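>>> Sharing a sequence plus its predicted fold:
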Amino acid sequence: MIYSMTGYGRAECQGGEISCVVEIRSVNNRFMDVSARLPKRFNCFSDTVKKGLKKSFSRGSFDVSVSFNGGENGSEPYLKPNIELAKQYLHSVETLKRELNLEGGVTLDSLLSLKDILFCERVEEDVEACKGILEETLGQAVHALKEMRAAEGEAISLDIAARLEGIRKRAENIKSQQARIIQDYRDRLAERIKLLAEEANVDPGRIAQEAAIFAERADITEEITRLECHIDQVKNHLAQGGTIGRKLDFILQEMNREANTLLSKVPDYSCSNEAIEIKCELEKMREQIQNIE
């Protein structure tokens, strides 16, 4: 099986009062690049996310978003009254009233205006528990991403296989016309010599010699053979699967060189057109292969 480098995976897991959501988006990249976005208090898990992805993938650019919810509103700060401090304030006020013979009482407004009567407190989740939930959620998101990448990879594989067969047929068509091309050249050469020499006798041996030279220059047997060999190589790699993107890219570069040679050797319009179509198909395949892991 081959994998595309484009995909999306999402997972959500619950652990006690804490839930974790992981979203992964991936696109093609020559290398492995991971960007992880986590809440500040969980930045310590950034390496956990990156290692988890590098264990499962070899190429691609990954954007990972992690969020936690639950556990006292996801550990967001909340206001809490300082009861002990309020009691101390009240006790001090009562002492002042008694010792100085003062009148008046303490209202809620006056109490709330005092420093540190209300304060923010954050309940910290159990770090190890959160890490365990993150690893579980990340694993499920990676699995979902793999499934999408595999589905797209299968579609790319089928498309490439179909184009390969089209290239093979065009190459065979060029090969089948080689004898006709040489004979056409021989006929045109003889006609040209007759015109130049008017009605002079034409040496059949000279025509045969020129035709032989042309046949040697226009021989495309090796190019067709190598092209067919490369087609078989690509199909074998597709069947084997795995991380084959770079291998296929190299093979297609070689196929393009053979197509260029074919184009330069065949003077016939129909064969030249076939060679051009081969190059166009190779370009479309290279675009597809750029997205294979």
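Noted; the coordinates are in hand. Just so it is clear, the structure is predicted and the values come from calculations on it, not from any experiment. Residues are numbered from 1 along each chain as shown.

>>> hey, let's count contacts and neighbours off CA atoms from now on
Will do.

>>> Spell out the residue ranges of the strands in the chain.
7-15, 18-27, 32-37, 60-70, 78-81, 118-121 (DSSP state E).

>>> Which residue, neighbours along the chain excluded, lies closest to residue 145?
In this structure, residue 145 finds its nearest non-sequential neighbour in residue 9, 4.1 Å apart by C-alpha to C-alpha, 6 or more residues apart in numbering.

>>> how close does the one you found get to residue 223?
Noted for residue 9: a distance of 44 Å to residue 223, by C-alpha to C-alpha, to the nearest Å.

>>> quick one, what contacts the residue nearest to residue 145?
Under the criterion of C-alpha atoms under 8 Å, 6 or more residues apart in numbering, the contact list for residue 9 reads 23, 24, 25, 141, 142, 143, 144, 145, 146, 148.

>>> Tell me which entries of these lie within helices.
Of the contacts of residue 9, the ones assigned to helices by DSSP state H are 141, 142, 143, 144, 145, 146, 148.

>>> With neighbour count and distance to residue 16 as added columns, please give these in JSON lines.
Converted to JSON lines, these look like this (neighbours: other C-alpha atoms under 10 Å; distance: C-alpha to C-alpha, whole Å):
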{"residue": "141", "neighbour count": "23", "distance to residue 16": "20"}
{"residue": "142", "neighbour count": "23", "distance to residue 16": "23"}
{"residue": "143", "neighbour count": "16", "distance to residue 16": "23"}
{"residue": "144", "neighbour count": "19", "distance to residue 16": "24"}
{"residue": "145", "neighbour count": "23", "distance to residue 16": "26"}
{"residue": "146", "neighbour count": "21", "distance to residue 16": "28"}
{"residue": "148", "neighbour count": "19", "distance to residue 16": "30"}
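
>>> try this one next to it:
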Amino acid sequence: MIRSMTGFASARGEKAPFSWSWDLRSVNAKGLDLRLRVPDWLEGLEAALRADLAKALTRGSVNLTLRLGRDEEVPSLALNQTALAAVLDALAEAEEQAMARGLTLAPSCAADLLALRGVMDAGSGEEDLAPVIVQLKAEFEPLVQAFVQMRETEGAALSEILQSQLARVEELTAEASELAEARKGAVAETLRANLARVLANSDGADPDRVAQELALLAVKADVTEELDRLRAHVRAARALLDQGGAVGRKLDFLMQEFNREANTLCSKSQNADLTAVGLELKAVIDQMREQVQNVE
């Protein structure tokens, strides 16, 4: 199965206090061009994502964007052990002095202690991002799978179009072959007339030499090889489509060969009908080449 170089996939995820969104898309390119927009403070994440993409893809201009936000309304609180110890020491001393004077203090609860200033600190230290990075890496795998699946779906549609165009090239090649066969008599008659005209108006010319030159012209007007090569190119293109995988470069090269044979056919046709078929061949081949530009 061939794959298209165009594709798109997106996803969302969260791990408190973070939430994020993925955006992965690609268009055609000569090679593999990876462009990642990932927060640089997620250490090591970009390199890992780049490696995963390089394993899954071979061609295309690929853009990956990771947008990550933090819920600032959920404060990160931490118990200040030093402040709590100081409060507990002060509380014990207060109760001891009160007892010495015959006073009884109301019992304290944890909520009262935690409400005291300095006992609970809003976390301002470095946060452990390792769990977030692990989850991001885990979510990236299904995102890439969905992305590749879309490229395969697009590739299946491309394959159908290319197969249809190859069938048309095959039909036109057969039509050209029939026209070339039918024109042989006319070409031979034209060459005989030209030979007679040249011999009648050339004193001292070597008839054998003139005949050789005209025979050479006849050989140059023969399009049998071009038609044979067109048929061979059709077989080769179908084999590549059946093979699947990253065959875009090979198909692109084959399109150049198709075009070369069609050009030669037109230049050697010497027949209006055969020229018309050659021009239609060129049009179909150009359409094929446009489609091939999107094959990975």
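That came through fine. Since the structure is predicted, the reported quantities are computational estimates derived from the model, not experimental observations.

>>> Quickly name whichever of the ones in helices among the contacts of residue 9 of the first structure is closest to residue 2 of the first structure.
residue 146 (10.5 Å; C-alpha to C-alpha).

>>> Show the contacting residues for the closest one.
Neighbour list for residue 146 of the first structure: 3, 7, 9 [criterion: C-alpha under 8 Å, 6+ apart].

>>> Save those as a markdown table, and put in distance to residue 211 of the first structure too.
Formatted as a markdown table, the contacts of residue 146 of the first structure follow (distance: C-alpha to C-alpha, whole Å):
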| residue | distance to residue 211 of the first structure |
| --- | --- |
| 3 | 50 |
| 7 | 57 |
| 9 | 63 |
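
>>> the helices in the stretch 101-250 of the first structure, which residues?
In the stretch 101-250 of the first structure, the helices defined using DSSP state H, counting those that start in this stretch lie at 108-112, 127-176, 178-196, 204-217, 221-240, 245-265.

>>> could you dump the ones you listed to JSON lines with distance to residue 74 of the first structure?
JSON lines is the format used below for the helices of the stretch 101-250 of the first structure (distance: least, C-alpha to C-alpha, whole Å):
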{"stretch": "helix 108-112", "distance to residue 74 of the first structure": "27"}
{"stretch": "helix 127-176", "distance to residue 74 of the first structure": "11"}
{"stretch": "helix 178-196", "distance to residue 74 of the first structure": "75"}
{"stretch": "helix 204-217", "distance to residue 74 of the first structure": "76"}
{"stretch": "helix 221-240", "distance to residue 74 of the first structure": "46"}
{"stretch": "helix 245-265", "distance to residue 74 of the first structure": "42"}
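
>>> Of these, which is nearest residue 291 of the first structure?
In terms of C-alpha to C-alpha, the element of the helices of the stretch 101-250 of the first structure nearest to residue 291 of the first structure is helix 245-265, at 7.6 Å.

>>> Now the closest one on the second structure. Mean distance?
With mean C-alpha distance after the TM-score superposition for the first structure, helix 245-265 of the first structure departs from the second structure by a mean of 1.1 Å once superposed.

>>> What does residue 270 of the second structure correspond to in the first structure?
Here residue 270 of the second structure is matched to residue 267 in the first structure, going by TM-score structural alignment.

>>> again, but for residue 285 of the second structure
Residue 285 of the second structure maps onto residue 282 in the first structure, by TM-score structural alignment.

>>> circling back to that earlier point, just put the ones in helices among the contacts of residue 9 of the first structure in CSV and tack on distance to residue 81 of the first structure.
Output for those, formatted as CSV (distance: C-alpha to C-alpha, whole Å):
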residue, distance to residue 81 of the first structure
141, 41
142, 44
143, 46
144, 46
145, 47
146, 50
148, 51
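
>>> Among these, give me the pair with the biggest separation.
By the measure C-alpha to C-alpha, 141 and 148 form the most distant pair in these, at 10.8 Å.

>>> Of the contacts of residue 146 of the first structure, which is the nearest to residue 238 of the first structure?
Distance ranking of the contacts of residue 146 of the first structure against residue 238 of the first structure, using C-alpha to C-alpha, places residue 3 first at 10.4 Å.

>>> need the contact list for that closest one.
146, 149, 150, 151, 152, 153, 154, 242, 243, 292, 293.

>>> let's see it at 6 Å
Contacts here follow C-alpha atoms under 6 Å, 6 or more residues apart in numbering; on that basis residue 3 of the first structure touches 149, 150, 153, 292, 293.

>>> Please tell me how far it sits from residue 80 of the first structure.
Distance of residue 3 of the first structure to residue 80 of the first structure, computed by C-alpha to C-alpha: 52 Å.

>>> Can you lay out the contacts of residue 9 of the first structure as CSV showing distance to residue 254 of the first structure?
Compiled in CSV, these are given as follows (distance: C-alpha to C-alpha, whole Å):
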residue, distance to residue 254 of the first structure
23, 39
24, 35
25, 33
141, 38
142, 35
143, 35
144, 35
145, 32
146, 30
148, 30
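
>>> Sweet, I'm off.
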